[in-house]
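Colleague: turn this into a structure:
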Amino acid sequence: MQQPPRLRSLLLSSMLPRLVLLVAVLSIILFALSFHFIVKQTDQLQQQSVDGLEQDINYIVSDTTRQLADLAANDIIINSLVDFEQRDNYLPMFFRSLNLTQAKSVEFALFDFAGNRVIDKNWNAVIPESLSSAWRQQTLGSSNAYSSVSKYGVLISVPVLLRGVAEGALVMYVDSLQSLLAPYPRLTNQLVTDSSGHVLFSSEPSLIAPNSSFSDFDDSGYAIKKADWQNLTLYSVKPTITAYREAAWTGIVLLAMIVGFVFIILHMVSMTGTLAERTLSTLYNDIKNRLNSDDKTSLRLDSDVEAQELADIREAFDKLIWDLTEVSLSNEQFSNVLESMGDMLVVVDQDKQTLLSNKRFDDFCHDQYGEKNGILKFIMQKLASSQSNELTHFSVSTGQERFVHWTKTSLADANGNIRGDIYVGSDETEQRSLESHVKVLTHAMDEATVSIIISDIKRVGQPIIYVNSAFEELTGYSREEIIGHNCRSMQGDETSKQTVDQIRKAIAVREPIETTLLNYKKDGSAFYNRLNLTPVKINGEVTHYIGFQQDVTQQRQTEQYLQDAREKAEESARLKSSFLASMSHEIRTPIHGISGVLQLMASSELTEEQKHYLSLAKFSIQGLLHIVNDILDFSKIEAGQLQIEENPFDILESLENLQSQYAIMCQEKGLALHFHFDLQGFHVVQGDDVRFRQILSNLLGNAVKFTDSGCIEVTTSIQQNADNSLKLLCSVKDTGIGIAQDKQSTIFDVFTQEDLSTTRKFGGTGLGLSISKQLCELMGGDIKLESVKGHGSTFSFTIMLEQADEALLKPVHHSSGVKREKGKKRKVLIVEDNDINQVIVKQHLNNHTTLSAKSGLEALEALNKMKVTFDVVLMDCQMPEMDGFEATKRIRNGEAGERYLNVPIIALTANAMKGDKERCVNAGMDDYLSKPFDAIDLIDKVEHWASIERNSEESAVH
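Modeller: Purely as a prediction, here's the structure:
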């Protein structure tokens, strides 16, 4: 038998003739359309050429006429008609310079009112009498411009007007139109003829010569387009062969496209046939394998996408297989169906012999005492008089009872004859257990100490469907009174409307919510209800909300008590801060007195023994002041009043000053002090210079204090972070006594030192390291310790800084350009209530004239009554009757007179808490000295401020 053709061959043989016909028709249509558009484009090109020629002639005539008219309106031309001397001297040169067109030979002439030529340029024109009469009549007679284009050439004339009347004429003549139009580019060959067919212009003289007759031109093989302009005819001439040549090139391009299109179609047809053949072959192999194999897994195509028709064929085949399977269902398959049943099944005949039983029934019998027949006999006896019954069985494996609900059904054949009975057993042990579990849960909820409610949000009004006993006890409402109603009945006038709205919104979007609101019991008493609402989903939909309620009235009262206690603690902290500020003032004042007396003694003649005693006293004063400063700093940190400032400073200068300061102390103890810098070029930074020096001073002071021999090394480096911020790393390493490992974890705690012997031997408050740690944290860093007992310690800390411009550094007031008069006695008013401090300040300023006052009132009185004008006022801040702040404000307000409106006022204060310096500035003070102060600082500030020439707007704190 002959082999049938392949699907691909059939597709190719069927589609190729149609493809050839389609390509032929498309080719003819494309060639026809292309030729049509080429001819149309040629016609449009010729029309554009004719229009361009007309525009060129119009432009030449109108533009030249305009230029002549501009010349005729020139005063030189007009005056020349009456000023013969000017005409003869200047116009010939002016005419020779005229160049109005691109023609090589142009003739100009100026005629008077009688038509006589008075001035010309290359005027050799031979004009017919008719043309000469025409321009004279039009221009000289009617005072209008005149133009003519003919075989005699191009002539344009304009009148020279004097008081609106033509007193002469300017005339331009070109012997041919050819010379005027020749320079312009052309789209096609162009011609201009007069009414008799005489050629005036030809863009291609080799094709048609100028001055020839157009009727002598053989126009076969040419496409001609013409248009009339005045008494002339304009032509566009283009060879027809050009259009055919363009059509030929277009045809070649189209032919190449068609050939490519044919190859693409052939390839697509071939690929389509191959794909169809492969798809059908795959489907065939799939069906074949499924029929011949036990594995019914369907083969997949190479592509994940299967055509709908193939899917339909596969689905129809699967349905056919399934139908055949159902029809030819064997006993084994029927048994499998029975085995898959969830219930136990046994079939007996009329003689009570077992015909069929599934595996679940057999497993059930294996879990019972006795044999299978005995168990079946027991079941049949119990169901002898009823169709169903629940029987209790004992499970051997679990040792518990099993509850099985048995159902008996008669087994009938196709004719309705009874052939036996079918027994089906459903094990309800788990359901019984579940029911028992539900009862336990219900009992647990009912006996729970937390109030529980359940509401049905699918019903109108969202009524309550369950409450437990705790709810009844909490609210006083019984189940009968609240079930079927909404919880709104427990709300009152004091219940927060906002909280109620939040609950409603949460329920509306089916979200849980936990909140506290004020509710009212049945007896009207109010209580704070902590409510937790949780949505309950059934089949993915929220149908109920379960709520847990708790009386938190006592908790609210406790929170209020804690809030009151917190406010009292904060008030206590404020009182503590105020007390410390007062104590600081009270302690610093006598310290200042002692320090001042010691400074005065130091300036007197003393024996070596007295100088030694004096140095001991100064050292004690510095130690006492250091302790006071530590306690004050700690109190500031504890009260949250210490703030880190952000100002530009030269960190290299600060480090060098600290090196100079501690080098003397190290030298006295025989210690070597080494400073190492790696600042990466960042000398000027933004940060708190005072607190940085305080941290490093604390660590250096401890290193010097606890090191008896060896050296101290200070290493400082700066790293630039990705965000351009700067991280300063500084370490202080010593060879001192070291710190034991078990004491290192508490070394930064408040009032903590390694042991009591340290305090007895070296002194100190134990606050320095604690303050340093908190300062580091306030500046964005940290501090850590590495130490070995007896081998020294290394304290390392980090702080965060920012880059700063060196130009932002504030200059020291000594270098501000103020010219001081050295040795000049100043008049200083000392406002100080403490007699000792008055004496000290006066002695420090013994080179100046001083006057003292004990209060702000006395200061105002002295300033008003004294004829002498004081150069500087030293103002104590804390004084009886009127303090320094109030006195300064009054001086600035003019109560001391016009001359003291801007007098320099320097604050003398023992306060050092947060805001003290700002209070001085706000009061109008110019500078600030904190007690105890050095005599050098006092003298320096007095001389500085007394030397400044001040105006009404100048006020600054240094």
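
Colleague: switch to C-alpha atoms for all contacts and neighbour counts from now on
Modeller: Fine.

Colleague: the residue nearest in space to the middle of the chain and A807, how far apart?
Modeller: Nearest to the mean C-alpha position of the chain, by CA atoms, centre = their mean, lies D723 at 16.2 Å. With the distance defined as CA to CA, to the nearest Å, D723 ends up 22 Å from A807.

Colleague: compare with the first, here's sequence two:
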Amino acid sequence: MTSQLIIVLTVVTAVSVIVAGYLRKQIKRLRNIQAEYRLLKDHNLAGVCRTDLDGIVLDANYASYSVLGYDRLEDIVGIDIKTHYQSPEERMRIAERLKKTGLLTGVEVHMKRADGQPFWALYNIAVTKNPSTGRSEVVATTMDITAMKKTQEDLQAAKEAAEAANRAKDQFLANMSHEFRTPLNGVLGMTALALDCDLPPEVRAYLEEVKTSGAGLLRIIDDVLEYSRLEADRLVLSSEEFSLREMFEEIVAKLSASAQARNLSLGWTSEASLPSRVFADRRRLSQVLLHLVENAIKFTDRGGVLMRVRGASLEGYRLALHVAVSDSGVGIAAEKLQSIFEAFTQADDSNSRRFGGTGLGLAISSKIAVAMGGKVWAESSLGSGSIFHLCVDVPLLPPRTALGPDLAPQPVCA
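Modeller: Next up is the predicted model:
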């Protein structure tokens, strides 16, 4: 009997030692987990806070209680978190939303610290059940976004200031348009009258230079004002019935003197029969083509400039009009083909000194083409001339328009 008791005690002791060892390992493991949890909690840049359903703080990490203006965890435990809301109405709205959904993300809240200092916080809030107690709790993560909100406000203020400055600029240009043009038109008018008189050759040469320079200055003023209107999206398109052929003839007639002055040929050709009449914004369409042809003349020293016109019929009585303005000029580097359509830009900065101009013509042409539902682009290489393309849909007049057989549907704007 004694030997049996000894055996039982020995077994119990051995089991106790094994169980005690296992418990020590589990306790150590649990403490390590708790330490890791505290490490993650206390060093998390985002604040983490637990409250009961009434908003009483149960636990919080350093980032959470420090952003609220507390130095120790003990100072915030038991505090009603609702007292840190700036607006009772905002607090009630958040409570109602949380009650309905149980989860809120990305909520920007105007809060106040323990000393009353206001700040902005970004909250993610969820209602969860504590596995230890079985009670429902609220877990919230928070970040101080005061600096971000200040940056947003500064950006908004800067945006509003820029818009105000832009409006002031537009108003200034609108007001000054008359002031610019009146004296300049007076100079040009008096110069034209003087040139009608019998003048010595030297004086006539001087007046011709005044006329040329004045006309150039008037064009610059027109370009600046036009670009300002386009930038402000104030372009108004108006349609009228007109002949495409007459428009191309007028463009050639207007610029023939400029081409002849540089010993260049200038003309246009149609690869297909054009309709007799169309219904579109003649002034704007002509303006784009004038800019393209003028630009070609300016940068061409020898040879000539040619407008090649193609058209293809579309459904709904529309014409896909494609005009290619080719020249034998200096050409453009491939990497510059996109930038030349930006305002105040030329393919080569030295060109502005050699050829003059504001660098607005192509930018204006591109914006007008886009406003008309079309596009402008260029093909070129240095020393090999350039081809500037305009592609736009032009409405036709069904009762009086008869398309020729050469205008069968075909891709012209590909």
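
Colleague: picking up where we left off before, the residue nearest to the centre of the first structure belongs to a strand, doesn't it?
Modeller: No - counting by DSSP: H, G, I helix; E, B strand; the rest coil, one finds D723 of the first structure to be coil, located in no strand.

Colleague: that one and I465 of the first structure: what is the separation?
Modeller: From D723 of the first structure across to I465 of the first structure, the span is 61 Å (CA to CA).

Colleague: ranges for the strands of the second structure?
Modeller: Applying DSSP state E to the second structure gives strands spanning 47-52, 57-60, 103-112, 118-129, 136-144, 240-242, 265-270, 278-280, 304-314, 318-327, 375-380, 386-395.

Colleague: which one of these lies closest to A192 of the second structure?
Modeller: Closest to A192 of the second structure of the strands of the second structure, according to CA to CA: strand 265-270, at 26.6 Å.

Colleague: before we move on, the earlier item: quick one, which of the strands of the second structure is nearest to L73 of the second structure?
Modeller: strand 57-60 (6.8 Å).

Colleague: tell me what that closest one is packed against?
Modeller: Secondary-structure packing of strand 57-60 of the second structure (3 or more CA pairs under 8 Å, 6 or more residues apart in numbering; DSSP states H and E): strand 47-52, helix 73-76.

Colleague: turn these into JSON lines, columns for mean neighbour count.
Modeller: Formatted as JSON lines, those follow (neighbours: other CA atoms under 10 Å):
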{"stretch": "strand 47-52", "mean neighbour count": "22"}
{"stretch": "helix 73-76", "mean neighbour count": "15"}
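
Colleague: a markdown table for those, including distance to S339 of the second structure?
Modeller: Listed next are these as a markdown table, based on distance: least, CA to CA, whole Å:
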| stretch | distance to S339 of the second structure |
| --- | --- |
| strand 47-52 | 49 |
| helix 73-76 | 60 |
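
Colleague: nearest to I387 of the second structure, out of these?
Modeller: strand 47-52 (62.3 Å).

Colleague: next, the angle strand 136-144 makes with the closest one.
Modeller: Here the directions of strand 47-52 of the second structure and strand 136-144 differ by 150 degrees (axes from the mean of the first three to the mean of the last three CA atoms, to 10 degrees).

Colleague: L266 of the first structure corresponds to which position in the second structure?
Modeller: In the second structure, nothing lines up with L266 of the first structure, judged by TM-score structural alignment.

Colleague: and the next element down the chain from the helix or strand in which L266 of the first structure is found?
Modeller: Take DSSP states H and E as the rule and L266 of the first structure turns out to sit in helix 240-292. Using DSSP H and E, the helix or strand that follows helix 240-292 of the first structure in sequence is helix 308-327.

Colleague: buried stuff in that next one?
Modeller: With burial defined by 16 or more other CA atoms under 10 Å, the residues of helix 308-327 of the first structure counted as buried are R314.

Colleague: next one: stretch 722-731 of the first structure
Modeller: So for stretch 722-731 of the first structure, counting by 16+ other CA under 10 Å, buried means L726, K727, L728, L729, C730, S731.

Colleague: now for the residues you listed: which two are most distant?
Modeller: Spanning the widest gap among these are L726 and S731, at 16.5 Å by CA to CA.

Colleague: quick one: contacts for the residue nearest to the centre of the first structure?
Modeller: Going by CA atoms under 8 Å, 6 or more residues apart in numbering, D723 of the first structure touches no other residue.

Colleague: swap in the one 5 residues further on?
Modeller: By CA under 8 Å, 6+ apart, the contact set of L728 of the first structure is T716, S717, I718, Q719, T798, I799, M800, L801.

Colleague: about what we covered before: so which of the helices and strands packed on strand 57-60 of the second structure comes closest to L199 of the second structure?
Modeller: Using CA to CA, those put strand 47-52 closest to L199 of the second structure, at 88.7 Å.

Colleague: what is the closest one packed up against?
Modeller: Under the contact rule (3+ CA pairs under 8 Å, 6+ apart), strand 47-52 of the second structure is packed against strand 57-60, helix 62-67, strand 136-144.

Colleague: show me where the stretch 151-300 of the second structure has its helices.
Modeller: 201-231, 244-261, 282-298 (DSSP state H, counting those that start in this stretch).
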